[in-house]
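A.B. asks: what would the 3D arrangement of this be:
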Amino acid sequence: MAEIAISKPAVRSHRRVNFIIQGVATMKKEITKEALALKKLREIKGLDRKQAGVLLGVSFKTIEKFENGRTILTRPKITQILSGYDFSWKDLEACIDGKSEQIESRFVAKKPKVIANNHLRRSYKKIITKEVKTLTVLRQLKGLNKYQASRECGYPKCTIGHIENGRIEMSPKRIRHIVESYGFNMSDYEYHLKSERFVTEIQEECMTIIKELSEEKLKAVHPLLSTFKS
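C.D. replies: This is a model prediction of the structure:
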């Protein structure tokens, strides 16, 4: 049987067609019941996609992909989203089962202020409570930067930054989750919360004083400081 010769342009054209077909396949939406339920929870929370993105530390387009079936929603990813919205798996399952009224009946959505302009966003009043400052202290005592802390909590990388900047309202459930993710317990949290001065502030003040000491004074206080080593 004679072989059929295929010219190089024909091969390239064939490959291009295959590439286009594959691209179309990847663009195919598969909106799962979980994606629909997450969208419903976002709406119950009173958030648009941009605001949801701020909570999760992602862009509004990423939220759109979650809800439109363009991103595979793994269990860890769903857990992150639920945590960001301050809902539980039980809430998600209720939405999937068509029982979202149960959630709506106990949840009063608060519509956050929308700030479309980045310049205005930076000047927007931040509410940094003592609770938030206490969480910052615990993170610093743990030796974590904000990205590492977000990872420890199972959050997107910018979430802790948003929390410490006062851009996310903190519920007791979220506070407990962060505290325990840092390896502390609520007693540790309450201790620092009730302190007149945060230990990290005292540490910074001591370091400033030490840096300003002359060599002679530094040598004089060094023996005393050495006695406090554990």
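A.B. asks: from now on I want contacts and neighbour counts done on CA atoms only, so please keep to that.
C.D. replies: OK.
A.B. asks: can you pull the contacts of Tyr85?
C.D. replies: Taking CA atoms under 8 Å, 6 or more residues apart in numbering, we find Tyr85 in contact with 41-42, 45, 52, 55.
A.B. asks: SS state for Met170?
C.D. replies: At Met170, secondary structure determined by DSSP: H, G, I helix; E, B strand; the rest coil is coil.
A.B. asks: relative to Ile178, how far out is it?
C.D. replies: Distance, Met170 to Ile178, by CA to CA, to the nearest Å: 10 Å.
A.B. asks: of these two, which one has the most company?
C.D. replies: Between Met170 and Ile178, counted using other CA atoms under 10 Å, the more crowded position is Ile178 (22 against 14).
A.B. asks: the more buried one contacts Cys153, correct?
C.D. replies: Yes - if you go by CA atoms under 8 Å, Ile178 and Cys153 touch, sitting 6.0 Å apart.
A.B. asks: among the contacts of Tyr85, who's most crowded?
C.D. replies: Compared across the contacts of Tyr85, Leu55 has the highest neighbour count, 26 neighbours, by other CA under 10 Å.
A.B. asks: show residues contacting the helix or strand containing Glu201.
C.D. replies: If you go by DSSP states H and E, Glu201 is part of helix 199-212. Applying CA under 8 Å, 6+ apart, the contact partners of helix 199-212 are 137, 140-141, 192, 218.
A.B. asks: quick one: residues contacting Ile20.
C.D. replies: Applying CA under 8 Å, 6+ apart, no residues contact Ile20.
A.B. asks: geometric centre of the protein: which residue is closest?
C.D. replies: The centroid of the chain falls nearest to Thr159 when counting by CA atoms, centre = their mean (2.8 Å).
A.B. asks: alongside the first, I'd like the structure of this one:
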Amino acid sequence: MTKPKSKQNVKKAITTDHLALRELRLECGMTLKEAGAKYGLTSKGMGAIENGRVSLNHEKIDAITNSYGLTYLDFVKAKRLIEKGAKRRPKRTFVKTVLKNSDRRSYQKIVTKECKVLRSLRRIKKISQDQASAMCGYSRPTIGHIENGRIELSEERIRHIVKSYGYKFSDFKDAMEKVELRDTIVDSCLEKIDQLDDTKLEVVKNLLGSL
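C.D. replies: Reported below is the predicted structural model:
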């Protein structure tokens, strides 16, 4: 009669999936404890994942990357880099640096013109952030992070979002050239209209009707 395997005898099977998740955590400047707090595990639990003691599927990987404020696309890119350099990449030595929240990209708010244009394109088509999440394959918080400048935007990611919204990349480039974006102009006009008295509002209504 064979004895059942104990949990301590679970063999490590470290794949590029496990290595990619480790790379993403390190890029975010997080310890295992900090990553576990975001995902809902202990530091040992996160260590077990990165050490190949836990099998991974798309759903689990997506949940972990989203908890880091990243996307599944970030994971794919990290995995590709590892696969390309697996045979020639020297072993890296990491110097542990304690970062303040203000030092981490997910805690910084750097609203670039690209962020504003992506938000504008979404609003022009009256797409909510929840709908954008489904269209792009990103989590709802990730869409917010992108528009609020908390996630660095690569051209690949921008192209993906623009295409998901039903635009051409040339539409994005045209918007980047504009001094003021359409949605902000509309917001400004609506704000001024809302402050008009009834007499002036009637004049504006007639004026708009003649256009």
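A.B. asks: make a markdown table from the contacts of helix 199-212 of the first structure and add neighbour count to it.
C.D. replies: Output for these, formatted as a markdown table (neighbours: other CA atoms under 10 Å):
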| residue | neighbour count |
| --- | --- |
| Val137 | 19 |
| Gln140 | 15 |
| Leu141 | 12 |
| His192 | 20 |
| Leu218 | 14 |
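A.B. asks: identify those among the residues you listed that sit within helices.
C.D. replies: Judged by DSSP state H, the contacts of helix 199-212 of the first structure include 137, 140-141, 192, 218 as members of helices.
A.B. asks: would CSV of those with distance to Cys206 of the first structure be doable?
C.D. replies: Below are these laid out as CSV (distance: CA to CA, whole Å):
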residue, distance to Cys206 of the first structure
Val137, 16
Gln140, 16
Leu141, 16
His192, 18
Leu218, 12
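A.B. asks: which pair in those residues spans the largest distance?
C.D. replies: Greatest spacing in those, by CA to CA: His192 and Leu218 (30.2 Å).
A.B. asks: from Glu83 of the second structure, how far off is the counterpart of Glu212 of the first structure in the second structure?
C.D. replies: Alignment note (TM-score structural alignment): Glu212 of the first structure maps to Gln195 of the second structure. For Gln195 of the second structure, the distance to Glu83 of the second structure (CA to CA) stands at 59 Å.
A.B. asks: same drill for these two, tell me which one is more crowded.
C.D. replies: Relative neighbour count places Glu83 above the other of Gln195 of the second structure and Glu83, with 15 against 10, counting by other CA under 10 Å.
A.B. asks: centre of the chain to the helix or strand harbouring the more buried one, how far?
C.D. replies: Assigned by DSSP H and E, Glu83 of the second structure belongs to helix 72-85. Remark: helix 72-85 of the second structure is offset 15 Å from the chain centroid, using CA atoms, centre = their mean, to the nearest Å.
A.B. asks: ok, stretch 43-54 of the second structure next?
C.D. replies: Chain-centre distance of stretch 43-54 of the second structure: 23 Å, with CA atoms, centre = their mean.
A.B. asks: same deal with stretch 162-179 of the first structure?
C.D. replies: Offset of stretch 162-179 of the first structure from its chain centre (CA atoms, centre = their mean): 10 Å.
A.B. asks: matching residues in the second structure for that stretch?
C.D. replies: Mapped onto the second structure using TM-score structural alignment, stretch 162-179 of the first structure covers residues 145-162.
A.B. asks: what residues sit buried inside that stretch?
C.D. replies: Buried residues in stretch 145-162 of the second structure, counted by 16 or more other CA atoms under 10 Å: 145-151, 158-159, 161-162.
A.B. asks: what does that stretch contact?
C.D. replies: Stretch 145-162 of the second structure is contacted from outside by 69-70, 73, 105-112, 114-116, 118-119, 121, 136, 168-169, 172, using CA under 8 Å, 6+ apart.
A.B. asks: span of it from start to end?
C.D. replies: 16 Å.
A.B. asks: how much space between Glu180 of the first structure and Ile168 of the first structure?
C.D. replies: Counting by CA to CA, the gap from Glu180 of the first structure to Ile168 of the first structure is 19 Å.
A.B. asks: what of Ser83 of the first structure?
C.D. replies: Separation of Ser83 of the first structure from Ile168 of the first structure (CA to CA) stands at 12 Å.
A.B. asks: now swap in Lys28 of the first structure and tell me
C.D. replies: Taking CA to CA, one finds Lys28 of the first structure at 34 Å from Ile168 of the first structure.
A.B. asks: show me which positions of stretch 118-127 of the second structure end up buried.
C.D. replies: Buried positions in stretch 118-127 of the second structure, judged by neighbour count with 16+ other CA under 10 Å: 118-122.
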